[in-house]
Each structure stands twice: as C-alpha cells, then as structure tokens.
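K.L.:
build me a structure from this.
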Amino acid sequence: MTEPVAAAFALPDHALAGVGSRPFGIYIHVPFCATRCGYCDFNTYTAGELGTSASPQSWLEGLRRELDAAAVMLGASGAVPAAETVFVGGGTPSLLGGDGLADVLGAVRSSFGLAEGAEVTTESNPESTSPEFFGRLREAGFTRVSLGMQSAAQHVLRILDRTHTPGRPVAAAQEARAAGFEHVNLDLIYGTPGERDEDLDASLDAVLSAGVDHVSAYALIVEDGTALARKVRRGDLPAPDDDVLAARYERIDARLAEAGLSWYEVSNWAKDDAACRHNLGYWDGGDWWGAGPGAHGHVGGVRWWNVKHPARYADQLAAGELPVADSEHLTAEDRHMERVMLTLRLRSGLPAADLRPGELVAAERAVADGLLARADDRLVLTDRGRLLADGVIRDILS
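P.N.:
Below is the predicted model of the structure:
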C-alpha cells in the first residue's frame, strides 16, 4: 500500500458503525474518452481537453492513494471491509487496456481485498477491445463486462456521435464469452431521433444473437449542456417523443422476455442469477466507496462526491488530501424518500409496511389504477406501471 493521505473529509462514527454488516462495493471512475458523444453529460475528458494537465498515470497514482486512505478510514473501528463488488465505469475504461485495468483491480486488492465470489465489472467501448484484451481481464480477475452498443443502426449511432461500427458490439460480446466471461451486458439507447421500429428490431436481433445474459436499455434523455441538447434547441433534431418511448420500451420488454431475460429493475433485464450485484447494492441502500474524479460514494447515510477535474483530483491526493468536493448527511426523511424511489423500481418491489399512512393510500390508488400490484406484503410495478414509474413514485411521495 502507498502512504495513506491525511483526510480532511471524515465519516462520523454512526456511519462507520455498520461497515461490514451492509453490502459493500467500490466504484471506480475512469474519466478518459477518445471522443465525446453528443448525448453524454458524464464527467469525461478527451486527450485534447486535458493536454498535459493529467494522464492515466497520474490518475492511477491518485486512485491508489484514494483507495488506501479509504481503507484506513473504513477500517478505523474494525477490519477493513473486503469489496463484494467492484465496478469500473467512465468514461471509457477500456482505453486503459487490459494491463491498465489489471493495475486498477490490483489497487483494489492491495487496499481492500476482494471477498470470496466478488463480482468485478468493467465497462468497455467495443472499439477498444479485442480477444487479447478480454483474456487479460479474465486473467486479472474480472468476472463481468458491460459493452456500450446503443444501436445496430449506423444512422442512429451517427446521431449519438458513437464511433463504433454497428457489428462490433456483438463481435466483442462473443469475444468476451470466448475468453471465459459468463456475464456480459450490452447497453441499448432507444428513442433517438430518426430511429425507426425496424432499427430497434435490428438492435434487438443483434443483442440476442450475441448470447449475452444481461441487457440494459435506457430511453434517450436530452441532458442540458450537451451537443444533443443544443441541436434540439436549435430545431436541428426533434426531442424524443414520450409515446414513442413507451412503445419502444414495450417492444424491448416483450422481445427480451421471450428470449428468457426477465426485468429485475425498470431498465435492466437478466437471465437467472445474472443481475448486476453492484447496481443492486445502490438500489438496496448498501455502502460503496466512489473513487476517481467526480465519483460519488455512500456509507451509512453519508454521501460525498469528489472534485471533477483529473488534474485537481491527482494534485489533492499528492498533497495528502482526499479529493472530496462536498458531502451531505442524509436525514431520516431523505433516506425514506430514496428507499421508496429506488426500491419500487425493482421487480422485488417495496414492502407495504415501509410506507407511511398517507403514502399507503396513494399506493392503493395506484393498485386500483393497475399501476401497482400486491405480491404478498410487497408492492410491485405492473407492466403498465413500469411505463409510468416516475409518476407512480412521485404520487406516493407527494
């Protein structure tokens, strides 16, 4: 382990008290991208934007320092918790190459160690992968890979500013499986301006031909400050249509269900035992340390987030400071709202006993309207309710 930093940010005793008794994961944010996609508002930087101010090497050194400091902090009142899940996201983690990602996982092992049977995921851009890349990941200990496909239609990819060729994601998924990955996810985005029903069908055909055991499908959201938002504002592209989005979601759900992938969260489908355990930790209120520029963490009702720029991130850690930009202590009300918001999105549903009397009345109205169903003592979104999930949750909490 490298010399841990002296952290100005500190978790209170009440947050540390339950460490190890709750699910614990580590999220690592890789902020580097080869190009910037027009719809993306994540904390990412191209080489041209960074210049010489930051590099993968300075980022990795900062990451090692942050993880070491995190292990010291979380182990202050007991044993350092072993990571039950690790998720390397971005950005484009695959730009680090197989050896670079092996170094990242090595840093986690050095600071925290991995629990028996840990789930270790990395996101990857299909264009920066190869059979050798996947082989190196398996050798290093990664157990799961998530590939950004978005669409199989070239004109849709062009609107999204995606640079991969339409057939590459399927080939990459097959290479990952050949390398020994049992768990492979493909990401889809639906509702892009110009996308037709036949384009979505082609994307689903491609996904199913790849033999993956997990699919994430997200409606296109036009985020403020993105190139896509500027095109919509100028009238160059139409905004996504809600009715079209709903129809596309139903189409996706039907095709995936027919192929044996069941929804377990509103935007995620998986075969048996293939749900992403790391993301379930978020939705079930677990603990995780978010490492890297702009990463968010949560332990015992305390949430924090790091500074965004990779150069400042590395500099603060080199100076002996944790790079935390700000933090908040969640109140009982905050935690209740988040539990309702997140747990109701899961197929397992929300225990009715977790709702307050007025909220339960609103939930019963949703049951009468066919948006929620009772499954023993739990409330679960119906098929129609999933289309209106945000509204259902808003009505319950209002």
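K.L.:
hey, let's count contacts and neighbours off CA atoms from now on
P.N.:
Will do.
K.L.:
which residues of the stretch 201-350 of the chain fall in strands?
P.N.:
214-219, 262-265, 268-270, 287-291, 296-299, 302-306, 324-329, 350-351 (DSSP state E, counting those that start in this stretch).
K.L.:
now the first one, how far from the centre of its chain.
P.N.:
Translated: strand 214-219. Relative to its parent chain, strand 214-219 has a centroid offset of 11 Å by C-alpha atoms, centre = their mean, to the nearest Å.
K.L.:
what's that strand packed up against?
P.N.:
Applying 3 or more C-alpha pairs under 8 Å, 6 or more residues apart in numbering; DSSP states H and E, one finds that strand 214-219 contacts strand 183-190, strand 268-270.
K.L.:
to compare against the first, here's the next sequence to fold:
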Amino acid sequence: MAVPVLPEASALPAPALAGLAGRPFGVYVHVPFCATRCGYCDFNTYTAGELGSAASPRSWLEALRRELDLAALVLGSAPPADTVFVGGGTPSLLGADGLAEVLAAVRAAFGLAPGAEVTTEANPESTSPEFFAGIRAAGYTRVSLGMQSAAPHVLRVLDRTHTPGRPGAAATEARAAGFAHVNLDLIYGTPGERTEDLAASLAAVVEAGVDHVSAYSLIVEDGTALARRVRRGELPAPDEDVLAADYELIDRTLRDAGLRWYEVSNWAATDAARCRHNLGYWRGGNWWGAGPGAHSHVGGVRWWNVKHPARYAGLLAAGESPVGGREELTTDERHTERVMLELRLAEGLPLDALDVAGRRAARAAATEGLLEGSTMDAEARAVLTDRGRLLADGVVRRLLG
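P.N.:
All right, here's what the predicted structure looks like:
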C-alpha cells in the first residue's frame, strides 16, 4: 500500500488529532551518525565509511527541516513542544552549531513551550567546554552523556572509544556551562565486568555530581558484533543472577548518593531532574519522531520512518512521506502498553486501570512482596517494591493475565 503523501491532514485520523491540544507534546530528533560502531549497538546508526557519499550531516539536516515543516502542517493543532530530545547515533558529532540548527528547525516548526526541556545526547569525546557553552546558548537545557563504564577492559568489550575519565570531566564542563541537568548513562553486565569494576564506575558517577543516572543491563542484540562473539563462544552471555546483583548495587549506591529511582532504569536527585521527555513515553504521551528510523506516536497511532539516511532525504526532497510503516493500536494494545510502561514508574499504575483479574493478580503480587501492600486499597496504585523491580517483566505478565 502506498505511503500517504504529506502534508494531508487525513494522514492521521481525526480522533488521534483531537487530543493533541490538551496534552504535552514532545519532539524526538534522530541523528544517525557515529564515528565508530560499538559492538553491542543495534540502533539505526551509520559511520562515514558505511554511508560514503550517499548521505551527509548537511543532507540529513535539510531533510529534517522538511520533515518538521510537513509535520507541523499534518498535526495542525499541535501545541508548542514541551520537550525535545536529540538522540542517536552521536548528536555531538554535529558540533554546537549543528545542534543549534536542529533546535532552530524544531522551534520554527512547532515553537517551544515556556520552560521546555531540551536534551541532547553526547559522546564525551566529541565535547568540550566550547561545545557545551554553544549548545547552552542555543537553548539546550539538559545533556545526556554516554559513559557506560569506567573500566578500560569493559569499554574495550563494548567497543567504546572514550577514555575512562572523560565522561566525568565532560559532566563538569557541562555544569560549568550552565547546565543544571546532566545525565550519565551506564551499562552493566558486560562480559568480564567484575563487581569492583561496576563499583568503580558508580564511584566515578557519584564524584561527577550529576543529578540523573540511567543504568541499563547489557542486552545481546541479534545482528551485532557482540552477538556474534557470544555465539562463537569468545564471550559469555550476561548472567541473570549477576545482573540482579549488579542492579541492587547500583540502586543502593545511587540511593546513598541522594538519587532515587523514578523508573526502573533511571534515578534522579530531584523531581526537576527527571527526564520529562522520557516520562512522556512511559505515560503514553504524544510525540513526533523526526529523522531516519525515528518512531512517532499520536493518539494511538504509531509510525516509523525509513531507516537509511539517503532514502529518507530522497523521499522528503520529492515531497513524499518518509514513513516506512504505521499501525493504529487497538484498545487492548493500548491497555497492554499502559500496564507495561506505567508499572515501571515509581508512581506506579492506578489500580483501577486493571480489570478484575488484574486487580486480583496485583493483590497476590503484593502478598508476595512484589508490589507495595497498599494495592489492597481499591483507590491505590500498583507500585513495584525493590524486589518487584528485579522481576518487573514477570509482574507485568501477571497483571495482564
């Protein structure tokens, strides 16, 4: 079936558009460029050698402007963006000037709400005091730095190219440039990572003084270089028991440092430090994802762009939609996603969002210490306990029946 040509308002059904004005609206921008490919990564990214002359940051930016302008016409009644998140890939490869152009394109298409949260991801090695000063002046309010680990041998397994001390130094530079909100990303469970390695990484995070930490267990994704190494027996697969112990160490260390979990894999020092853009995802919000391979969601309609930057740019240059696929979620699918996502939050899921069987399962989970005991109250929320966080996927399955 042919992909609808933009900008036709009929590209989205009226019920999906109707709820835009009353809810926060986010914009995600995908930057598909990386200097090197990390062995564990299955994101839609490309090195210069992989792209050759097929695409460039300049052609990508021109296409991005076209998509954002067309998106504004399609959505029509969309409010100014409450959050903007520039991810990748490696957005910092665009430099401060390139990221300023990205934000200017978002601002021109949608405008920014007062107090908008504007985040960019960055590789510590492609940042500097001048970079942080430049993006702060452009209007960015938050920076997320990829640290992953402080142990050199762990970074080598992950094919990360930054030096171990650089993420902390970059965080210091970002704060000096005026960023109140700085995140460091960690990956735990890498083959060869010892408890003392993770403890050293956490010590470096705490010393950096950031107000937000994201920590994700290593997932060996099919098709990656890491998956091939595990399949050949060169590296062991992550061990579930080790991952659970690692998570408990992370949570305990960050809690002692004044950061509290607000989503299973995210900790923040204050409510203001929480990532509002990601909270929009977890709460089933509306966002437009611009760029190659980016995903969007508006009012129960989800779609995703073609992946290759050259094809993405070519479609937009021809005035055609870059959408590669689309689905309209059923009521049951939206319910499933709500339970899956909201239960991951420290605020939990309203118990009345569950059916009778789901509420019965929640009470049983509370009895077993997986949910807070207050789920016995019909007006309460289903909130994961510390133990429940370790078994969150299983709890979700039980609540969904």
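K.L.:
TM-score of the superposed pair?
P.N.:
Aligned and superposed, the two chains score 0.97 in TM-score terms (TM-score structural alignment, normalised by the length of structure 1); 392 aligned residues with a C-alpha RMSD of 1.2 Å.
K.L.:
just to revisit the earlier point, reformat the helices and strands packed on strand 214-219 of structure 1 as CSV; add distance to Ala83 of structure 1 and mean neighbour count.
P.N.:
Listed next are these as CSV, based on distance: least, C-alpha to C-alpha, whole Å; neighbours: other C-alpha atoms under 10 Å:
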stretch, distance to Ala83 of structure 1, mean neighbour count
strand 183-190, 19, 23
strand 268-270, 23, 23
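K.L.:
among these, which is nearest Glu198 of structure 1?
P.N.:
Closest to Glu198 of structure 1 of these is strand 183-190 (C-alpha to C-alpha; 12.1 Å).
K.L.:
that closest one vs structure 2, mean deviation?
P.N.:
For strand 183-190 of structure 1, the mean deviation from structure 2 after alignment is 0.2 Å (mean C-alpha distance after the TM-score superposition for structure 1).
K.L.:
in structure 2, what stretch matches that strand?
P.N.:
Matched against structure 2 by TM-score structural alignment, strand 183-190 of structure 1 falls on residues 181-188.
K.L.:
between the helices and strands packed on strand 214-219 of structure 1, which gets nearest to Leu114 of structure 1?
P.N.:
Smallest distance to Leu114 of structure 1 across those (C-alpha to C-alpha): 18.1 Å, for strand 183-190.
K.L.:
follow-up on the earlier one: return the most buried member of the strands of the stretch 201-350 of structure 1.
P.N.:
strand 287-291 (a mean of 25; mean count of other C-alpha atoms under 10 Å).
K.L.:
next, the angle from that one to strand 302-306.
P.N.:
10 degrees (axes from the mean of the first three to the mean of the last three C-alpha atoms, to 10 degrees).
K.L.:
so where do the helices sit in the stretch 1-150 of structure 2?
P.N.:
With DSSP state H, counting those that start in this stretch as the criterion, the stretch 1-150 of structure 2 has helices at 14-18, 48-51, 57-75, 95-110, 129-138.
K.L.:
which parts of the first one are buried?
P.N.:
Okay, so that is helix 14-18 of structure 2. Across helix 14-18 of structure 2, burial judged by 16 or more other C-alpha atoms under 10 Å covers 16-17.
K.L.:
what about that helix, how far off from structure 1?
P.N.:
Superposed on structure 1, helix 14-18 of structure 2 shows a mean distance of 0.5 Å to its aligned residues (mean C-alpha distance after the TM-score superposition for structure 1).
K.L.:
before we move on, what about the third one?
P.N.:
Comparing helix 57-75 of structure 2 with its match in structure 1 after superposition yields a mean distance of 0.5 Å (mean C-alpha distance after the TM-score superposition for structure 1).
K.L.:
for that helix, buried residues please.
P.N.:
Buried residues in helix 57-75 of structure 2 (16+ other C-alpha under 10 Å): 57, 59-61, 63-75.
K.L.:
for structure 2, what's the longest strand?
P.N.:
Scanning structure 2 for the strand with the most residues, using DSSP state E, yields strand 112-122.
K.L.:
elements contacting it?
P.N.:
Counting by 3+ C-alpha pairs under 8 Å, 6+ apart, strand 112-122 of structure 2 packs on strand 81-88, strand 142-148.
K.L.:
closest one to Thr122 of structure 1 among the helices and strands packed on strand 214-219 of structure 1?
P.N.:
Proximity to Thr122 of structure 1, assessed across these by C-alpha to C-alpha, is greatest for strand 183-190 (10.1 Å).
K.L.:
could you list every helix and strand in contact with the closest one?
P.N.:
Packing contacts for strand 183-190 of structure 1, counted by 3+ C-alpha pairs under 8 Å, 6+ apart, involve strand 144-150, helix 168-178, strand 214-219, helix 242-258.
K.L.:
before we move on, back to that, let's have the helices of the stretch 1-150 of structure 2 in a markdown table, adding distance to Val298 of structure 2.
P.N.:
What follows is the helices of the stretch 1-150 of structure 2, written out as a markdown table (distance: least, C-alpha to C-alpha, whole Å):
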| stretch | distance to Val298 of structure 2 |
| --- | --- |
| helix 14-18 | 6 |
| helix 48-51 | 31 |
| helix 57-75 | 9 |
| helix 95-110 | 15 |
| helix 129-138 | 28 |
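K.L.:
these: which one's closest to Ala380 of structure 2?
P.N.:
Across the helices of the stretch 1-150 of structure 2, Ala380 of structure 2 has its closest neighbour in helix 14-18 (29.4 Å, C-alpha to C-alpha).
K.L.:
in structure 1, which residue range corresponds to that closest one?
P.N.:
Using TM-score structural alignment, helix 14-18 of structure 2 corresponds to residues 13-17 of structure 1.
K.L.:
what's in contact with that stretch?
P.N.:
Contacts with stretch 13-17 of structure 1, where a contact means C-alpha atoms under 8 Å, 6 or more residues apart in numbering, come from 74, 77, 299-302.
K.L.:
again, 10 Å this time
P.N.:
Contacts to stretch 13-17 of structure 1, defined as C-alpha atoms under 10 Å, 6 or more residues apart in numbering, come from residues 10, 73-78, 287, 298-302, 329.
K.L.:
what of stretch 45-56 of structure 1?
P.N.:
Counting by C-alpha under 10 Å, 6+ apart, 30-36, 62, 91-92, 95-96, 100, 309-315 sit against stretch 45-56 of structure 1.
K.L.:
and the gap between Met340 of structure 2 and Gly284 of structure 2?
P.N.:
11 Å (C-alpha to C-alpha, to the nearest Å).
K.L.:
ok, back up a step: between the helices and strands packed on strand 112-122 of structure 2, which one is closest to Leu399 of structure 2.
P.N.:
Among those, strand 81-88 comes nearest to Leu399 of structure 2, with 31.0 Å by C-alpha to C-alpha.
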